[in-house]
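Asks: predicted model and sequence follow; I will ask about them next.
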Amino acid sequence: MQDLVTVFGGSGFVGTQVVRALARAGLRVRVAVRRTNVAEGLRLLGDVGQIQIVQANIRNPESVARALEGAQACVNLVGVLYEAGRQKFASLHAMGARNVAEAARAAGVTRLVQMSAIGADAQSESKYARTKAEGEAAVREIFPDAVIIRPSIVFGPEDDFFNRFARMATLSPALPLIGGGKTRFQPVYVGDVAQAIARALRDPACAGQTYELGGPAVLTFRELMELVLEETQRRRFLVPLPFAVARAIGGVGDLIAATPVPPPLTTDQVAQLKRDNVANPDLPGLEALGIRPTAIEAVLPSYLYRYRLGGQFAEPPENNPAAQVDESGRTPA
């Protein structure tokens, strides 16, 4: 084992895979998280003593500096999909990214990877996208050699996107097509994103680059919902939902976000859905890092089967009347 890498946000959906990829590459990994109790299991992803868990909050510069002591490299994965309590887009995506970059520079860190997102744009209607762009700008200003990683929607067993709509399909006779379902996405596998981060961190030739990561297929929102229904073996109506109506529903979600219950939709997420989420062909992607993108069809069945009637052992819907819905949206008796 050689260099020490500090990973901020290493206990999350993407972070867990990044920690595993770095450990497999033989690096020592220090995982910096707000709540250490939720990250203890990460130690099992490496050899004895290879993975260390420390407390840090990127809103607190002192704790960030402590987490970077002795580190040669750093990965910042911290981000939120919606605002709740003190977890605000600006404080995490923009100010937090600046705190990490400043502390990394002061600590003599030589390699930094900043996680952003496709659609990061200082002029965007979405606050999420604006603050992601602000974070990129802050990192570039302080640490010009940093690598910026922008994935499309990331899929995998614990993702928030496909699991959310698969759960919805188990409860509702219909799935919404926000904005008519025309928005395009390029879903990318979480394992590929983790490998990309690990390789970009270790390869000096990647310094200063911005990578946009997408999978091998571009699919519309409607096609993604059809895929969810196919994999969960459920027949549900697909109902177009104009952006104005979706925004009203998102307003209710904004109120729910103030509670411990995750909101089904927020106004900012509606704003994000107004723009395609597809990798820019003029920027390097997975192939430039020597990674062959994983097809969504190869992974989705492995975790959406649990949303079928009977889970793994569910019958196909044509053989299972309980999984069918008639024209009125009711399940046949």
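Replies: Thanks, I have it. Residues are numbered from 1 along each chain as shown.
Asks: rest of the way, CA atoms for contacts and neighbours
Replies: Noted.
Asks: can you tell me the helix or strand for the closest residue to Leu175 other than its chain neighbours?
Replies: Nearest non-adjacent residue to Leu175, counting by C-alpha to C-alpha, 6 or more residues apart in numbering: Leu238, 5.1 Å away. Leu238 is part of strand 237-241 when elements are defined by DSSP states H and E.
Asks: who's in contact with that strand?
Replies: Pro173, Ala174, Leu175, Pro176, Leu177, Ile178, Gly179, Gly180, Gly181, Arg222, Met225, Gly329 (C-alpha atoms under 8 Å, 6 or more residues apart in numbering).
Asks: how far out from the middle of the chain is it?
Replies: Using C-alpha atoms, centre = their mean, to the nearest Å, the distance from the centre of strand 237-241 to the centre of the chain it belongs to is 25 Å.
Asks: second structure follows, compare the two:
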Amino acid sequence: MRVAITGGTGFVGQHLAERLQHDGHEIVVVSRRTGVEIDDVEALTAAFADCDVVAHCAGINRELGEQTFQRVHVDGTRAVVDAARRAGVGRIVLVSFLRARPDCGSGYHETKWAAEEIVRGSGIAHTVLKFGMIYGAGDHMVDHVTKAVRTFPVFATVGYRERLVRPVPVADAVDVLVAALEGRVSEPTVAVMGAEELELGAAVRRIAHVAGRRPLYVPVPVWTIRLLARATERLMKTPLVAKAQAQMLAEGVSEAAPPAPELPADLRPSRRFDESRIRAALPVGRFTLGDLRLSRSSH
């Protein structure tokens, strides 16, 4: 199988590329780093030549300069569909978000939903995978919590009512992606959630424990997290929390919105959010001045 992977140098895309290569498949990595802009139909068409399927993993969780949600999620997905049609690609698998939906006040959620609708209306065989929080080496979940508890003696938890999460190990996410690429997922849109449901605070405490830290946990109202997100998006190269993530934290990430069917039992993620998998995802170090966009190393 010859597979084109948009966002192939990103977190999920890179893990998928490694798995497909290990299994003997031919891959084409498509990203800005390989010289292809996500909304360039001509370049995408050339990249998709002779590909059987496209794994559309490209996405952003915050806007920066020309990389806007509209350009990457909407215009980019429309270009991917047009290019796939021109190149004769037989299937598109879209990586989306569990709670992507219209009219919810979050540009991330709304444009991810728009991308889903473009794929669903493409006339090309497809699978839309609505993933919950995916974690693993190089993620934005374990990475940021670990660096935060290593850096600060206090950790803010969201609100006074615990939200629920079902974290998905990246290895399980890749298993599901491969099944979809191979046409083994029968539903055109499915919700993909982790095997273990737990309170967000419990997930944070578990990460902190594995990282060897015991910060003071302080519950704060959701608006405080939203303000923090605005500040860190402006000041940090990779925000401690992005505005889209603040919305996720406020809602919880344990069920699809709008409702979507789950995977068949034999394809569902099975690995728990345990210490061994958290430890494998732990980053090196903590937050430093080098993480600020205003630092000299950011220029």
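Replies: Cool, the structure landed. If you're wondering where the values come from, they're calculated on a predicted model, not measured in any experiment.
Asks: got the contacts of strand 237-241 of structure 1 as CSV, with distance to Ala279 of structure 1, neighbour count and secondary structure columns?
Replies: Listed next are the contacts of strand 237-241 of structure 1 as CSV, based on distance: C-alpha to C-alpha, whole Å; neighbours: other C-alpha atoms under 10 Å; DSSP: H, G, I helix; E, B strand; the rest coil:
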residue, distance to Ala279 of structure 1, neighbour count, secondary structure
Pro173, 33, 19, coil
Ala174, 30, 16, strand
Leu175, 26, 22, strand
Pro176, 25, 19, strand
Leu177, 22, 23, strand
Ile178, 21, 22, strand
Gly179, 21, 18, coil
Gly180, 22, 16, coil
Gly181, 19, 20, coil
Arg222, 19, 21, helix
Met225, 20, 22, helix
Gly329, 37, 14, coil
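Asks: tell me which two of the residues you listed sit farthest apart.
Replies: Maximum pairwise distance in those, criterion C-alpha to C-alpha, is 21.7 Å, between Gly179 and Gly329.
Asks: still on that earlier bit, so the strand holding Leu238 of structure 1 matches what in structure 2?
Replies: Aligned by TM-score structural alignment, strand 237-241 of structure 1 falls on residues 216-220 of structure 2.
Asks: superposed on structure 1, where does that stretch end up, distance-wise?
Replies: When structure 1 is overlaid, stretch 216-220 of structure 2 sits 0.8 Å from its aligned residues on average, using mean C-alpha distance after the TM-score superposition for structure 1.
Asks: residue in structure 2 matching Lys132 of structure 1?
Replies: Using TM-score structural alignment, Lys132 of structure 1 pairs with Lys112 in structure 2.
Asks: packing partners for the strand or helix carrying that match?
Replies: Take DSSP H and E as the rule and Lys112 of structure 2 turns out to sit in helix 107-120. Secondary-structure packing of helix 107-120 of structure 2 (3 or more C-alpha pairs under 8 Å, 6 or more residues apart in numbering; DSSP states H and E): helix 69, helix 76-87, strand 91-97, strand 125-131, helix 243-251.
Asks: which residues in structure 1 does the second one align to?
Replies: Using TM-score structural alignment, helix 76-87 of structure 2 lines up with residues 96-107 of structure 1.
Asks: pull out the buried residues from that stretch.
Replies: Residues of stretch 96-107 of structure 1 classed as buried by neighbour count (16 or more other C-alpha atoms under 10 Å): Gly96, Ala97, Arg98, Asn99, Val100, Ala101, Glu102, Ala103, Ala104, Ala107.
Asks: do stretch 195-202 of structure 2 as well
Replies: Using 16+ other C-alpha under 10 Å as the test for burial, stretch 195-202 of structure 2 gives Ala195, Glu196, Glu197, Glu199, Leu200, Gly201.
Asks: over to stretch 180-187 of structure 2?
Replies: For stretch 180-187 of structure 2, the neighbour count (16+ other C-alpha under 10 Å) marks Ala180, Leu181, Gly183, Val185, Glu187 as buried.
Asks: what about the aligned residue in structure 1 for Phe97 of structure 2, distance to Gly214 of structure 1?
Replies: Matched by TM-score structural alignment, Phe97 of structure 2 corresponds to Ala117 in structure 1. Applying C-alpha to C-alpha, to the nearest Å, the value for Ala117 of structure 1 to Gly214 of structure 1 is 11 Å.
Asks: just Phe165 of structure 1 next, same as before
Replies: 20 Å.
Asks: count of residues packed around the match of Lys132 of structure 1?
Replies: Using other C-alpha atoms under 10 Å, Lys112 of structure 2 is surrounded by 29 other residues.
Asks: buried sites along stretch 15-31 of structure 1?
Replies: Within stretch 15-31 of structure 1, the residues that count as buried by 16+ other C-alpha under 10 Å are 15-23, 27-31.
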